[in-house]
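**Q** Below are the sequence and a predicted model for it; my questions follow.
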Amino acid sequence: MTRRNMLKATAAGLALPALGRSAFAADPVKIGFIYLGPPGDWGWTWAHDKGRKAMADALNGQVVANYVENVKEDASAIPILKDLAQQGNKLIFTTSYGYMDQTIEVAKQFPDVKFEHCTGYKHADNVGTYNSRFHQGRSVEGTIAGHMSKTGTIGYLGSYKVPEVVLGVNAFTLAAQAVNPKITTKLVMIDSWFDPAKEAAAVQTLANLGCDVVAQHTDSPAGLQVCEQRKVWCFGQGADMTRFAPKTQLTAIEDIWGPYYISRAKALLDGSWKPDDVWWGMKEGTVVISPYNKVMPADVAAAADKIIAGWKDGSYDVFTGPIADQSGAEKVAKGQRMEDKDLAVIDWYVKGVQS
């Protein structure tokens, strides 16, 4: 080989990495999550973690999905978010309402990192929000409760008085009252999203108050286990909890986050990500109703199916007036539908809710 040919070969070899860079896989992009509870709660956090795994599987080799569990909704979340950002996570999902201010604060310090906050309403250039129309599922549960209740007294186990929970209580009650106008809803709040002991005690209270159907907006199956013991009809939250109440769970609202997480990760990868305010529901597949318990009469299942179909095709909306608050004052006129901007900040209960 001549010196001239050796130089040509060397030059060609040096050029190959630059010319063939696209042929080599880039390092996976890191995406982080913070969870309120453990993935094993079989409810809210379990559903988010299922979505995280779906994203990682769908984009295998392109993303690495990290998470931190049991993150409190207080200032202690800030250093955890900072740590995720400093570790190189380019997109961070904060999966509970109480992380709203912490997300905004950390996002200011890391303008090159994208953040998405679940169920919140505050935005920034690098902070978007996402939510699911859980109240659509509550109206299905309420319809079933209206048919199944013998006492006319139904119960609701809630966490905090935030719009997400208030919407659920109201949707559950309004749908039940559409079947039986005399129905009332006993409401017990425990000021926690995940506290199995408190959840179980609260459901005992609801059963003692004569509630023969109970819905919940807390994260563990502890309340359903009490319903199974007390022979009270109930509904799973965030996931199908049949295993914990095989005889008394009538159905459950399943939170399906995978399609959303996949879409946002893809947007990050292709450079199209921008802060958004997303509120999906049954039509988009983020709210899904679990299979009905076989003990449910066919006419009740048909009534529930009609509500689901109505949400999907737009012919039904549980927040259609007339609607009055607890005092009896009209809040929504006959024939009018509440707008999203009002639903997103609702802080009042409908007539028939006893809190």
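**A** Here it is on my side, so go on.

**Q** contacts and neighbour counts: CA atoms only from here.
**A** Fine.

**Q** my guess is residue 90 contacts residue 30, does it?
**A** Yes. In this structure, residue 90 is within contact of residue 30 by Cα atoms under 8 Å, at 5.9 Å.

**Q** a helix runs through residue 106, doesn't it?
**A** Yes. When classified by DSSP: H, G, I helix; E, B strand; the rest coil, residue 106 is found to be part of a helix.

**Q** Run a quick neighbour tally on it.
**A** Residue 106 has 19 neighbouring residues, counting by other Cα atoms under 10 Å.

**Q** ok, structure two:
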Amino acid sequence: MKKFLVFALLILVIAGLAFSAKLKVAFIYVGPIGDAGWTYAHEQGRQYIEKVFGNQIFTSFIESVPEGAESESVLRNFAARGYDIIFATSFGYMDPVIKISKMFPKTVFMHCSGYKTAPNVATYFGRMYEPRFLTGLIAGIMTKSNIIGYVAAHPIPEVIRGINAFALGVKYVNPEAKVHVVWSNTWYDPATEKEAAISLLDIGADVIAQHQDSPAPQQAAQSYGAYSIGYNSDMEAFAPKAYLGAPVWNWGPYYEKVVRDVMNGTWKSEQYWGGMADGVVDIVVSDLVPESVKNLVSVFKEAIIEGKFHPFTGPIYDQEGNLRVPAGEVLSDGELLEMDWFVDNVVGTIPR
């Protein structure tokens, strides 16, 4: 019996050492993993690295964590439990990440969509404005009423930049069309987002775009016999009679890179902002879109990837008629990241 107990204890010690040798990676999500949108896309990235690294890593996640101070305890708990990397996947986690990172200098914190860094904190995001512009091309051609609705989330530069990129795509193919914006002030609230979409459909919008995580705006569009543009992931199954396509995220390869860098000891704090050329953002186009329009989208997509076209190339005017970007010039990354104004074919205001 004594030999058996010693052997069992040895097995437990070996198992414990094997577990501790694994890189521990945590994810904090702002919504439920089944939202079919933003959180779902990040969860697909987590599952991707599990398949890539197998038993080399151990991952965990917590979903529906409120932004702001309430996320501090979740961040602290993961770090205190020895997680090597913590991916905080929403803008509102920014200040809590910076605060908690100072308490755990050996932990790598990755904050999605923010702008504050530290020696052990990096930021990452994607140039979603690139596929947003492409979906604007589709909407501008497919509209008949020239009233295009956009259900906007929160009035932050990320959302404003997306609206403008979409509107510039619309204008490129249809100067007569207007993009009407209604704010939901939500990331994931299907009922509120559906009502916002209906308010746009009631004024004659025949295409509805969105920046939230639920498919509710697309379902509202389908119920009205209108078209929809999704976001975050391919949501065609939720509104197949309305769905034209969506700008989508592909986080897996980037998450793989971060994990490898940490494993290899080459990780460093940076502000990553990748585009379609990196594969972190892309567009899906449904079969409701005519082949001629698909071909146009493909041409512009390739031009963007090759660096031959930028969606924010002037001349670009704001709603008051001011020239914001002279002909031939392109907005800098700094200007894009701080964007707080609408282009001239957007109808709506930005809450201050």
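**A** Thanks, I have the structure now. Everything numeric here is computed off the predicted structure, so don't read it as measured data.

**Q** TM-score for this pair?
**A** TM-score of the superposed chains, computed with TM-score structural alignment, normalised by the length of the second structure, equals 0.92; 331 aligned residues with a Cα RMSD of 1.2 Å.

**Q** before we move on, back to that, name the residues contacting each of residue 90 and residue 30 of the first structure.
**A** Residues touching both residue 90 of the first structure and residue 30 (Cα atoms under 8 Å, 6 or more residues apart in numbering): there are none.

**Q** Looking at the second structure, which helix is longest?
**A** helix 2-21 (DSSP state H).

**Q** what's next to that helix, contact-wise?
**A** By Cα under 8 Å, 6+ apart, helix 2-21 of the second structure touches residue 56.

**Q** can we see that at 10 Å?
**A** By Cα atoms under 10 Å, 6 or more residues apart in numbering, the residues outside helix 2-21 of the second structure that reach it are 1, 55, 56, 57, 58, 82, 83.

**Q** so what's the last one closest to, chain neighbours aside?
**A** The reference is to residue 83 of the second structure. residue 24 (4.7 Å; Cα to Cα, 6 or more residues apart in numbering).

**Q** My understanding was that that neighbour contacts residue 61; is that so?
**A** No. Residue 24 of the second structure is beyond contact range of residue 61, at 11.0 Å (criterion: Cα atoms under 10 Å).

**Q** higher neighbour count, these two?
**A** Using other Cα under 10 Å, the more surrounded residue of residue 24 of the second structure and residue 61 is residue 24, with 20 against 15.

**Q** Now do the same contact list for the more buried one.
**A** 56-60, 78, 81-86, 259.

**Q** From those residues, which land in strands?
**A** 57, 58, 59, 60, 85, 86 (DSSP state E).

**Q** just the buried members of these?
**A** Using 16 or more other Cα atoms under 10 Å as the burial test, these include 57, 58, 59, 85, 86 as buried.

**Q** So which of those residues is the closest to residue 241 of the second structure?
**A** For these, the closest approach to residue 241 of the second structure (Cα to Cα) belongs to residue 59, at 37.5 Å.

**Q** Trace the closest one over to the first structure, please.
**A** Aligned by TM-score structural alignment, residue 59 of the second structure pairs with residue 65 of the first structure.

**Q** what about its match, distance to residue 26 of the first structure?
**A** In this view, residue 65 of the first structure and residue 26 of the first structure are 16 Å apart by Cα to Cα, to the nearest Å.
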